[in-house]
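*Asks:* Pasting the sequence and the predicted coordinates here, then a few questions.
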Amino acid sequence: MASWSAERRAARQTSTSGWAALQPSLALGYRALAVLAPHLPAALGYRAGEVLGALLAQPWFPPYRAVLANLRVVMPEADRAHCQLVARRVLQGICLNYYDLFRWPHLSDGELRAAATAQGLEHVHGALARGRGVVVVAPHCGPYTIVFGALIRQFDTRALLVVERIADPQIHAAVNRMRRMPGIDVEPLGPQVGRAVLRALRRNQIVILGGDRAIGANNVVVRFFGRPTPLPSGPATLALRTGAPLVTGCVRRLPDRRAWACFDPPLAIDRSAPTPTAVRDVTQKIAYIMEAYIRRDPAQWLVAQRVWPDP
């Protein structure tokens, strides 16, 4: 424990000047990869992503430190070496996601169908049959931002993916262009997101939201991995106000590189409770479900921002 505390103090004291100096180069490299990656053989592209992720698993890299801090909460009994191994796999998973993001928009329909598999699709079909749209909420696991690009063909509707705004506006625009695959609309968090989400639900579409990290201002504090944690209240609020079914789920990357998604039955919601209480209760249910998914394989939880401050 003492060594962990010393490591945390050292990480906080480490200068981030090297990271700041590297960011323009990373942005340039990102743009170059967006052009080159679709032309790489898939085996080579995935291998390159794994190598890059391993190279970035260094104390000077802020996302690596953030992942380690999160894993200390998720895996409190793990020793430092195991946490470092899992953190490296998390960064590799993030790099593989970017490769998929570059590659998937260039795949044929047949290749897309082969790139993902799912279970529990009947729960989404049943929810759509109610005619109020569906709110899908999941942790940031596996290739979560692009899996619906392959699965949307299973449904007679469109999907709206709500995403975090990336600081670099050029990268933000490029990433969202690639996310807008056939049948998929993308809306960044901001002043217009509420209107876009309500419009999608009125059209009986699928709204996809992350629920494992507080990003905007609309949050509620619940228990997450045994700690009071602010998590987004948006999924619960939408389901309560619109009557849309709320479906939880998770995505994983299989050993053969395919994406695997699972969807749970619509969450039971007590709509008789006062709204603040109901929002908290529903968000807590979501938190417990996400926690169970993350515990199954923490290396697939691809959150590279700190979820909890240091104790």
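*Replies:* Yes, it's here. Note that the structure is a prediction, hence the values are computed from the model and not measured. Numbering: from 1, shown residues only.

*Asks:* Could you use CA atoms for every contact and neighbour count after this?
*Replies:* OK.

*Asks:* my guess is residue 144 contacts residue 251, does it?
*Replies:* Yes. Applying CA atoms under 8 Å as the test, residue 144 and residue 251 come out as touching, 5.8 Å apart.

*Asks:* Those two: who's more crowded?
*Replies:* Legend: neighbour count by other CA atoms under 10 Å for residue 144 and residue 251, higher for residue 251 (25 against 22).

*Asks:* try it against this one:
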Amino acid sequence: MSLRAVSMGAAYHTAGRVPGPFYRLAPVVAWTVWNLNPAWRRRLTRTMLPLCEGDRARARRAARRALQHVLEYYLDLVTLPRRDMSRFERDHLEIFHNERLDLLRSNGPVLLVSAHTGNAEMAIQALTFRGRSFVALVERLEPRDWAEYMLRLRSSAGGTFLEANFAGVRSCIEALRRGGVVGVMGDRDIQHTGVCTSFFGRRVRLPRGPWELARRTGATVIPIFSSRKRGDQFRVYVEEPFVVEESEDAERDIRAAVERYVVLLERHLRRDPGQWAVLEDFWKVHACGEG
């Protein structure tokens, strides 16, 4: 068994039972990791610089907070199997523009598109208790025992989490065609097929998958952004729902949807850059070399 799987299992049996003290320890652990790993410090700071308008001191503060939020995300995961998710929305979520979620009470297909901020997964899990189950796509992880354990944790509260491969995408299409709810992320091009667009003044590829799904199935898109207030308390911002246009020019339709999403994502990241829990060297990994 891999070290990652063993570590998550140990966290499940400790922090998963009594999470409060571990949430309070997260800033201390993040500070320690930050100071012991200069490579992470440099990489995270580079990622935050465009979000902080080139202010290096601010970028370093945001990068350290992002690292803390990654740790808290894993804490969230190991607590999921023991949570009463029917009460999570009431006790843990502050929702802005809640009325836009009325679509979840309809019978039509809905695509929830979010980003790696706060913990969108937990927010979507909570929303399933409004009467709609959901399928969500996540990145394939290695080693495989850790990946399978992560999928079990993510799916333990009612939703179904699948890897973003052919089978996973097919399951999402089928769910939407049945009038279901699907959750995806729109800020990292993990399949390397993305649309080249301008993001914080840089040219990067962002995923086309969410918008192809919406266009192909006629699903209504609801952009949702999560922001961690403290511990396991979150703000959830529900943006205006829209439908991806279906004209004779599919590429134009998808690009228009990506650009609409980028405007929303930039606004949320400018407000609080440290919420973006992305550990990779984003601008290098997703650069598209145009412009």
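*Replies:* Here it is on my side, so go on. For clarity, every value in this text was computed on a predicted model and none was experimentally measured.

*Asks:* Surely residue 136 of structure 2 touches residue 183?
*Replies:* Yes. Contact criterion CA under 8 Å: residue 136 of structure 2 and residue 183 qualify, at 4.4 Å.

*Asks:* Now which residue in structure 2 aligns to residue 164 of structure 1?
*Replies:* Aligning on TM-score structural alignment places residue 164 of structure 1 opposite residue 139 in structure 2.

*Asks:* where exactly do the strands run in the stretch 201-311 of structure 1?
*Replies:* Ranges of strands in the stretch 201-311 of structure 1, per DSSP state E, counting those that start in this stretch, are 206-210, 219-224, 227-232, 246-253, 259-263.

*Asks:* Have a look at how far, on average, the first one is from structure 2.
*Replies:* Think strand 206-210 of structure 1. Comparison of strand 206-210 of structure 1 with structure 2 after fitting gives an average deviation of 1.0 Å (mean CA distance after the TM-score superposition for structure 1).

*Asks:* which parts of that strand are buried?
*Replies:* 206, 207, 208, 209, 210 (16 or more other CA atoms under 10 Å).

*Asks:* Look up how far residue 36 of structure 1 lies from the fourth one.
*Replies:* According to CA to CA, to the nearest Å, residue 209 of structure 1 stands 30 Å off from residue 36 of structure 1.

*Asks:* cool, the first one as well?
*Replies:* According to CA to CA, residue 206 of structure 1 and residue 36 of structure 1 sit 32 Å apart.

*Asks:* And for the third one?
*Replies:* Per CA to CA, residue 208 of structure 1 is found 29 Å from residue 36 of structure 1.

*Asks:* distance from the centroid: which residue in structure 2 tops it?
*Replies:* Centroid-distance maximum for structure 2: residue 248 at 31.0 Å, with CA atoms, centre = their mean.

*Asks:* Next, the buried residues of the helix ranked longest in structure 2.
*Replies:* Counting by DSSP state H, the longest helix found in structure 2 is helix 56-79. By neighbour count on 16+ other CA under 10 Å, the buried set for helix 56-79 of structure 2 is 58-60, 62-79.

*Asks:* do stretch 84-93 of structure 2 as well
*Replies:* Here stretch 84-93 of structure 2 shows 85, 88, 89, 92, 93 as buried, counting by 16+ other CA under 10 Å.

*Asks:* Now for the last one: which residues touch it?
*Replies:* Neighbouring residues of residue 93 of structure 2 by CA atoms under 8 Å, 6 or more residues apart in numbering: 123, 233, 234, 235, 236.

*Asks:* Aligned to it, what sits in structure 1?
*Replies:* By TM-score structural alignment, residue 93 of structure 2 lines up with residue 116.

*Asks:* about what we covered before: present the strands of the stretch 201-311 of structure 1 as JSON lines; the columns should include distance to residue 295 of structure 1.
*Replies:* Formatted as JSON lines, the strands of the stretch 201-311 of structure 1 follow (distance: least, CA to CA, whole Å):
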{"stretch": "strand 206-210", "distance to residue 295 of structure 1": "17"}
{"stretch": "strand 219-224", "distance to residue 295 of structure 1": "12"}
{"stretch": "strand 227-232", "distance to residue 295 of structure 1": "15"}
{"stretch": "strand 246-253", "distance to residue 295 of structure 1": "12"}
{"stretch": "strand 259-263", "distance to residue 295 of structure 1": "16"}
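
*Asks:* Of all those, which one is nearest residue 72 of structure 1?
*Replies:* strand 227-232 (12.4 Å; CA to CA).

*Asks:* Run a quick neighbour tally on the match of residue 164 of structure 1.
*Replies:* For residue 139 of structure 2, using other CA under 10 Å, the count is 15.

*Asks:* Residue 39 of structure 2 now?
*Replies:* Residue 39 of structure 2 has 10 nearby residues by other CA under 10 Å.

*Asks:* That one belongs to a helix, doesn't it?
*Replies:* Yes. Assessed by DSSP: H, G, I helix; E, B strand; the rest coil, residue 39 of structure 2 belongs to a helix.

*Asks:* now the helices: where do they sit in structure 2?
*Replies:* Under DSSP H, structure 2 gives helices at 3-13, 19-36, 38-48, 56-79, 88-92, 120-127, 144-154, 166-177, 209-217, 250-271, 282-285.
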